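> dropping a prediction and its sequence here:
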Amino acid sequence: MTTERDPNSDIDIEALARRYAEEREKRLRGDAVSQYQHLEGKFATFDADPNAVPDLVRDAVIREVDVLVIGGGYGGLLTAIQLRKRGVGTISIIEKGADFGGTWYWNRYPGIRCDVESYIYLPLLEETGFVPSERYARGEEIYTQCRLLAEKFDLYRDALFQTLAESLIWDEKNRRWTVTTNRGDRIEARFVVSATGLYSSPKLPGIPGIETFEGPSFHTSRWDYGFTGGSADGDLVGLHGKTVGIIGTGSTGIQCVPPVARAAAHLYLFQRTPASVDVRGNRPTDVEWYRAQPPGWQRERMMNFTQWTSGLPQAVDMVSDSMTDLFREKAVSSGMEMTPEQREAAEILKMERVRQRIDSIVENKETAAALKPYFHYFCKRPGFSDNYLQVFNRSNVTLVDTAGQGVEKVTPRGLVVGGREYALDCIIYATGFDFMTSYTRESGLTVKGRGGVSLDERWKDGVHTLFGMQTRGFPNFFVLTIVQAGTSINYLHTADAQSIYMADLIAHCMSNGIETVEPTQEAEQQWVDLCVSLSADRHAFFEKCTPSYFNFEGKRPREFELNSPFGGGPLAYFEYLEQMSANGFAEKLEFH
C-alpha cells in the first residue's frame, strides 16, 4: 500500500536546496555538451537505418516546386497538410527515412509510447476519424497514423525518401531556392520549410574505448531487432541467455528497460542521474466516449492541457493526468489564483511524492535511495511509467549507480564503473539527441541566403529570428523549431500553430503575387530582444539545475545563448501568430 506524506506536512526547504545543489555539483563536467559525439566518422555504422531498403538506387530528380518541405515527421506533415488545405500548388517532401513518421519512424525500441495523451498528441483526429486504441499510444500506432495522414492528403506522390537534403542556395535572380541532395537531385523551390525535427540527431556518450566493444551495440533510435529478436511489443527472444547493459535513464531508458529486463538473463542499467518517474495511468480508449465528443473537442482539450501545464489552472482539467496534476491541488486551495511561491510549493511537493513512490515500490532500500531524483521538477523531462520501478525488484536486474560520474570506459568485453568491469554481451545506448544546439549541425544542411551568406555565419553569435521561424537575409525560408518559439509540453500544439501560420503566410504570398517574404530587420531584432528579456528567469533557473540537455549539460556555450524557447510561454506565442494572420501579415514582414 502506498503511503504518501501529508500535503500540509513541513518539508525542510533549505536542506532540500542543499541536496539539490550537491547532486548538481557531482554531475558538472567541463566538457558539457562536448562530452557527446555524433553518429559519424567511425560511428557512422550506428546511424544505419535498419528499416530501409538497403542500397536503394534511383535516378536523380530534377524538378521545380512551389514549396519544398524537408522532413517527414509531424512538423513536416502538418505543414504540408495545411498547404494542401489552402490549395497551394506543387509540394515536395524530402525525408531521410524510408517513410513518413520522423521520430516515430526512427524510434521503434521495445516499449515505446508517447508520454502525452493520444487524444491531444495525435493530430487531426476529428478529420481523419482515427481512434487511438489507448490513452497513451504505442509508437507503432503513432507511426501508422503518420502514414494515414500522408495518404489522406496525397503526400506520397512527390515525396523523396531515403534522401538527405545537403545544400540550399538562394538564387536572387530567379528568386528561388536551389536544393541539392545526396542522391544528385536538384530541386528549384519558391519556398522551403525545414522541419527536420527536435530529436533527429542521435548522440553517443564520449566514453573512452567506445569503439572497441566487440559485441553488438546500438543507439535506441536504431534498435537492432536482428540481434534482440521480437518487436516493439517485446518478446526479445534474442536476448535469452544474454547479459545486457543499458546506458541512459531518460524517457527512452524508462520505456525500454522493462521489456529488456523480461528477456535478458541479466540486465545492468548504468545510471548517471535518476529520472523523475510518475504514474502513467494508461488504459484502453473508451470508444463510446470518444465518438460522443462534440465538434472541436480536440483543439479545446489540447488548449486546456497547455493552459494547465503552463501554470494557468482552469475550472476543469480535461486531461487530468500526472502532468496536469502538478498545480491542481494548489490551484483548488488558492481559488485558481496562484502566486509564484504557491507554484514553487506545488513543484516541491510533486517531487517529494515522486520520491515517496519509489520507496513504496522498490524493495531494496539501497537501490531505492539511488533511484531518487534530487532536482527541481522542471530541470529534466519528467518520465511516466507503470512498470519501470518494478523491474528493480527482479533478481536479474542490477542498477549500477555511477554517483553522477557516468561510465569510465568501454572495453572489448563490457563497461567499467568504479574500477570494476561489467562483462556484457550487448550494449544499448539510450543517450538521446542533440537539442537546441546548432541548427546546421543537427539538420545536416548548408544554407546560403542572399549574397551567399551562410546561416552558420548569420547565426555565429546566436540564433536571430522572427517567431523562431524566419530570419532576415533568407527569403522564403522557414524553420520549424522551438528555438525562440513558444513550446508546450505537448509539442504537437506548437507544431500545429506554426504550420497554420506558415501555410497562411505562403498562401497569402502566392495569392497576392508576392515573390519573396522575410522579416524586417527591426521586427527580427525586437523579437530577439523580447526573447532575451523574457528568458532571464529561465536561464537563472536552469543554471541551478542538474546537468541535462535542457541546460546544455550545465554550461551554456556563448554561441548558444539565444538558443532558448520563447520565454513568454506557448499561449502568448500562439496569440502572436494568430494576430499576424488575422491582420493579413500587415507588419513585421518585408514583401517583394
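Looks like it came in fine. What you see is a predicted model; the values in this text were computed from it and never measured. Numbers count the residues shown, from 1 in each chain.
> going forward, measure contacts and count neighbours with C-alpha atoms only.
Noted.
> what's the helix or strand for the closest residue to residue 56 other than its chain neighbours?
The shortest distance from residue 56 to any non-neighbouring residue, by Cα to Cα, 6 or more residues apart in numbering, is to residue 162 (8.0 Å). Using DSSP states H and E, residue 162 sits in no helix or strand.
> you'd agree residue 283 is up against residue 135?
Yes: between residue 283 and residue 135 there is a contact under Cα atoms under 8 Å: 5.7 Å.
> more crowded one of these two?
Per other Cα atoms under 10 Å, whichever of residue 283 and residue 135 has more neighbours is residue 135, with 20 against 11.
> pull up the gap between the more buried one and residue 238, please.
Plainly put, residue 135 is 30 Å away from residue 238 if you go by Cα to Cα, to the nearest Å.
> contacts for stretch 211-226?
By Cα atoms under 8 Å, 6 or more residues apart in numbering, the residues outside stretch 211-226 that reach it are 42-43, 46-50, 106-109, 202, 204, 227, 231, 252, 410-414, 424-431.
> residue 244 contacts residue 263, doesn't it?
No: when contacts are counted by Cα under 8 Å, residue 244 is not listed as touching residue 263 (9.9 Å).
> neighbour count for those two, which is higher?
residue 244 (26 against 23).
> let me see the contact set for that one.
Here residue 244 is in contact with 264, 266, 267, 268, 424, 425, 426, 427, 428 (Cα under 8 Å, 6+ apart).
> same check on residue 93?
Applying Cα under 8 Å, 6+ apart, we find residue 93 in contact with 68, 69, 70, 71, 72, 76, 155, 158, 159, 160.
> by neighbour count, which of those residues wins?
Tallying neighbours with other Cα under 10 Å puts residue 72 at the head of the contacts of residue 93, with 33 neighbours.
> that residue falls within a helix, correct?
No: counting by DSSP: H, G, I helix; E, B strand; the rest coil, one finds residue 72 to be coil, located in no helix.
> list the contacts of the helix or strand containing residue 345.
Taking DSSP H and E as the definition, residue 345 sits inside helix 340-361. Contacts of helix 340-361 with the rest of the structure, by Cα under 8 Å, 6+ apart, involve 1-5, 7, 276-278, 311, 326-327, 329-330, 365, 368-369, 371-373, 376-377, 389-390.
> rerun at 6 Å
2, 327, 372 (Cα atoms under 6 Å, 6 or more residues apart in numbering).
> buried members of these into PyMOL, please.
This is the PyMOL syntax for the buried subset of the contacts of helix 340-361, where burial follows 16 or more other Cα atoms under 10 Å:
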select buried, resi 327+372
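> return the closest of the contacts of helix 340-361 with respect to residue 525.
residue 327 (34.9 Å; Cα to Cα).
> for stretch 583-592, measure first residue to last.
Using Cα to Cα, one end of stretch 583-592 lies 18 Å from the other.
> and what of stretch 146-165?
With Cα to Cα as the measure, stretch 146-165 spans 21 Å from end to end.
> second one coming, line it up with the first:
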Amino acid sequence: MSGFAAARECDRPMKIRCETTDIPSIDEIDVPGILSKYAYERDRRMRSEAQEQYVSPQGRFAEISEADPHMPLIEREPIAEDLDVMVLGGGFGGVLMGYYLRQAGLSNFRVIDHAGDFGGCWYWNRYPGVECDNVSYVYLPLLEEMGFMPSKKFSPGYEIREYIQSIAREAGLYDKALMHTKVTEMRWDEAIARWRVSTNRGDELRPRFIALSHSPANKPKLPDIPGLDAFGGKIFHSSRWDYDYTGGSQQNPALDKLKDKRVAVLGTGASAVQIVPYLGDYAKHVYVIQRTPSSVDARDNRDTDPEWAKSLKPGWHQEMMVNFQHGLWNGLARDEPDLICDIWTEINRNIRHEREQVGWSELSVEELLVLREQHDHRTMERMRRRVDEIVEDKDTAEKLKPYYRFLCKRPCSNDNYYPAFNKPNVDLIDVSNTRGVEGLTAKGFIHENKEYEVDCIILASGYEQTSSLRKRWSFDVAEGRNGKSLFEHWEDNYKTLHGMSTHGFPNKFFIGFVQGGVHASTTETFRRQAEHIAYIISTAMERGVKVMELSQEAEDAWVAHHRATELDVETFARACTPGYYNSEGGDVFRYFLGDSYGPGPYAFWEKLAEWRADDQLEGFDCKC
C-alpha cells in the first residue's frame, strides 16, 4: 500500500515528530478544473427543501426514539421541589456542569436526561464499530483530574460512555439525577423568582438557576422519504441499534442473525462508515445508499503505549489540547511538532514541514491562505487516489470519491470501509442523480424506478444539528420574562453575552455551540463553559442574588463585538456540498458550530478569565 493509501502516523502518540503524508504536488492538480467539479457535484445534490428534507421521529419512529432499549424504566412518584440549579442533559456537557458545580461547593441541584443513565450521545449510540473519531487523549476531558488514560488512540464507544459515568460518580451526580425524564416546558415565574419546570413524569421543579446542555447529537432526524411508514420489514435509526435483531453486542458486534438478511444502510456519514464493514462481514447482502461520499482516511488505531503514558508530565493534557487547536485551525508554530498525528492535523503538519524545508521564510496572511488552499487540494486528491488504490470496481470507486474541500464534511477514518465494497455482497447505490431515495415500499426501497427488496433498513441519517431550535431541542416551551419565547428570541440570530446567557431569560445559562470560543475538541469547549457558568452561579448564590438577568446593553455590546471579529465561515460553507455543516445549503444559514469567536478559543477564554477576575458579574442586573 503506497503513501496515498494511508497517512503515515507517528509510532507512538506524542512522538517528537510525525511523518508528513505523501500528497501529490499542486502541479499535478488542475485547480480551476477541480473547483468546477466541486461546484458541479454540490449543485446536483442541492434540494430546495434544505432542512425540511428531514423530519423529527413520528409515529412508530417516535416511539422507538423515546424508548430506551438499554435500561428498563423505573417507576417513581412525581417530584415537587425547589432547587438551586437544574442541569438539563446527561452527556459530557451536563456531567461537566455537575462536576464544576460540585467543585464550587454546590449540592442542591439535579441533572435531568431522557436516557436511562449518563452518557448523552454515547449512551444512545451503540452501533457496531462506534469509536471516537478524534484522538481520545484530547477528546476525553479531565484525564489528569480523573487519573484516567484511554485504552486506545481512538476509544471505543462503550469506554467513553463508562468514562462519562465515572465522572458522574466522582461528582456525586447519581444521587439526585432524574433519568428517563424528559423536560416538557420551562417558564420563568417572576412571583417566586424561579423557573417552573414540568416533565413527562409529572414533576414540578422550581430551580433558581438552569443550565441547558443539549448535545449536538441530541435528536435523531429521519429522511422525509415517501412511504417511510410503508416498509414492512425491520427499520431503525443507527442511534437505536437493535442487537436483538442483528445479533451481537456493542462489545462483541458479531451480527450473526443477519446471515440470511438483506440490509440497506441509508447514509454514508461518520456512523455508516463504521457500521458498513460489520454489515459486510455478516449480512447476506448490503446496499449502501449514498447521496454524498465521506472522505475516509486510514485509521490505524492502536493501544495506548503504557511506557508513553508513564512518561507524561503534569500538564500534558492541556499541552495536547493547545497542540490540537493549532494542528487543526491555527497552524503549528516553528518549534511545535504535531502531537496528534491524524487526518485532522495533516494539512497544518504538512504546511509546517514545507515551510521548514525552505527556512521559514516570512509569509503574508494572503500567502498563508493560498498555501493552505493548495494543501487542501493536495490532501483531498490524496484521499481520492486512496479510493482508487483500494476499491477494485472503477465505477464504484469513482462514486466513492469526495469532491469537495477539506472540512466541507466531517472527515472520517476507517481501515475497513473501502475494502467492504470489494465484497460480492456489498453494493453501493448512489442516489446523487435523484438527490435521495425516491421512496420506500412494503418490501424495500425504490431507486431509478427499480425496487430493491430488503429485510432491514438502517437509517444512518444523523441528527438535528443545524435545523430550527424547535426541531433540535427536546422541550416544547421555553418562556422567559413576560412569556418571551427563546425559540423566537433566537430565531434569526443568537443574541448573548459570551454565548452563555441572553436578555429576557434570567438565571438561565447555555452550554453548547451558541456564540463564543469553539475549540478543536468539542468537550474542551463544554468544559470551559461549565467552569465559567459554575463560577457565575456560585458567586451569585454566595452574594444572595436571587435574580440575575443579562442587560440589553451588555447583550448588544457582545453581539456587536462578536460580529466585528467573527470569521466569514458562510462563504466557504456555501461552496460545499449540502449537509449539516452548511444547513443543507438552505437560505437560512446556521453554522454547525454556532457563531464562533473569530480570534479563537484561547483569546476568548482570556476574556472570560479577565471578566471573572474583575469579580463584578459585569453585564448582569442582580437582585437579592
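Structure's in. What do you need? What you see is a predicted model, and the numbers here were worked out from it, not measured in a lab.
> in the stretch 151-300 of structure 1, which spans are helices?
For the stretch 151-300 of structure 1, the helices defined by DSSP state H, counting those that start in this stretch cover 225-228, 251-263, 287-291, 297-309.
> what do you get for the stretch 351-500 of structure 2?
Under the criterion DSSP H, counting those that start in this stretch, helices of the stretch 351-500 of structure 2 are mapped to 365-390, 394-400, 417-420, 469-472, 486-489.
> one step back: quick one: which of the helices of the stretch 151-300 of structure 1 is nearest residue 405 of structure 1?
Closest to residue 405 of structure 1 of these is helix 251-263 (Cα to Cα; 17.8 Å).
> is it true that residue 243 of structure 1 touches residue 266?
Yes: Residue 243 of structure 1 is in contact with residue 266 according to Cα atoms under 6 Å; the separation is 4.8 Å.
> from residue 266 of structure 1, how far out is the residue lying closest to residue 473 of structure 1 once chain neighbours are set aside?
Using Cα to Cα, 6+ apart and skipping the chain neighbours, the partner closest in space to residue 473 of structure 1 is residue 450 (5.4 Å). Distance, residue 450 of structure 1 to residue 266 of structure 1, using Cα to Cα: 57 Å.
> do residue 439 of structure 1 as well
Using Cα to Cα, one gets 40 Å for the distance from residue 439 of structure 1 to residue 266 of structure 1.
> try residue 318 of structure 1
Going from residue 318 of structure 1 to residue 266 of structure 1 by Cα to Cα gives 42 Å.
> those two - which one has more neighbours?
Neighbour count, other Cα under 10 Å: between residue 318 of structure 1 and residue 266, residue 266 has more, with 22 against 15.
> if we can go back for a sec, restricted to strands, list the contacts of stretch 211-226 of structure 1.
Among the contacts of stretch 211-226 of structure 1, the members found in strands (DSSP state E) are 204, 410, 414, 426, 427, 428, 429.
> pretty sure the last one is touching residue 245, no?
Right, the one you point to is residue 429 of structure 1. No: with contacts defined as Cα under 6 Å, residue 429 of structure 1 does not count as touching residue 245, sitting 8.6 Å away.
> the two: which is more packed in?
For residue 429 of structure 1 versus residue 245, neighbours defined as other Cα under 10 Å are more numerous around residue 245 (27 against 22).
> translate the more buried one into the numbering of structure 2.
Aligning on TM-score structural alignment places residue 245 of structure 1 opposite residue 264 in structure 2.
> one more: residue 67 of structure 1?
Looks like residue 67 of structure 1 aligns to residue 85 there (TM-score structural alignment).
> so the residue nearest to residue 473 of structure 1 makes contact with residue 471?
No: at 11.2 Å, residue 450 of structure 1 and residue 471 do not qualify as touching, with contact defined as Cα under 6 Å.
> those two: who's more crowded?
residue 471 (25 against 15).
> I figured the more buried one hits residue 463, correct?
No: using Cα under 6 Å, residue 471 of structure 1 makes no contact with residue 463, being 8.7 Å away.
> returning to what we had before: residue 90 of structure 1 is nearest to which of the helices of the stretch 151-300 of structure 1?
Residue 90 of structure 1 lies closest to helix 297-309 among the helices of the stretch 151-300 of structure 1, at 28.5 Å (Cα to Cα).
> show me what counts as buried in that closest one.
Buried residues in helix 297-309 of structure 1, defined by neighbour count with 16+ other Cα under 10 Å: 297, 298, 299, 301, 302, 303, 304, 305, 306, 307, 308, 309.
> next one: stretch 433-444 of structure 1
Result for stretch 433-444 of structure 1 [16+ other Cα under 10 Å]: buried residues 433, 434, 435, 436, 437, 438, 439, 442, 443.
> now which residue in structure 2 aligns to the fifth one?
Taking TM-score structural alignment, the alignment pairs residue 437 of structure 1 with residue 467 from structure 2.
> spatially nearest residue to its match, not counting backbone neighbours?
Computed as Cα to Cα, 6+ apart, the closest residue to residue 467 of structure 2 that is not its neighbour in sequence is residue 51, at 6.1 Å.
> then residue 146 of structure 1?
Closest residue to residue 146 of structure 1 apart from its sequence neighbours, by Cα to Cα, 6+ apart: residue 101 at 5.4 Å.
> OK, contacts around the one you found?
By Cα under 6 Å, 6+ apart, the contact set of residue 101 of structure 1 is 73, 143, 146.
> and the residues you listed as a markdown table, adding neighbour count and distance to residue 359 of structure 1?
Output for these, formatted as a markdown table (neighbours: other Cα atoms under 10 Å; distance: Cα to Cα, whole Å):
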| residue | neighbour count | distance to residue 359 of structure 1 |
| --- | --- | --- |
| 73 | 25 | 39 |
| 143 | 22 | 36 |
| 146 | 24 | 39 |
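> of those residues, which is the nearest to residue 545 of structure 1?
For the contacts of residue 101 of structure 1, the nearest to residue 545 of structure 1 is residue 73 (30.7 Å; Cα to Cα).
> wait, the closest one touches residue 99, no?
No: using Cα under 6 Å, residue 73 of structure 1 is not in contact with residue 99, being 9.3 Å away.
> picking up where we left off before, which residue in structure 2 lines up with the residue nearest to residue 473 of structure 1?
By TM-score structural alignment, residue 450 of structure 1 lines up with residue 481 in structure 2.
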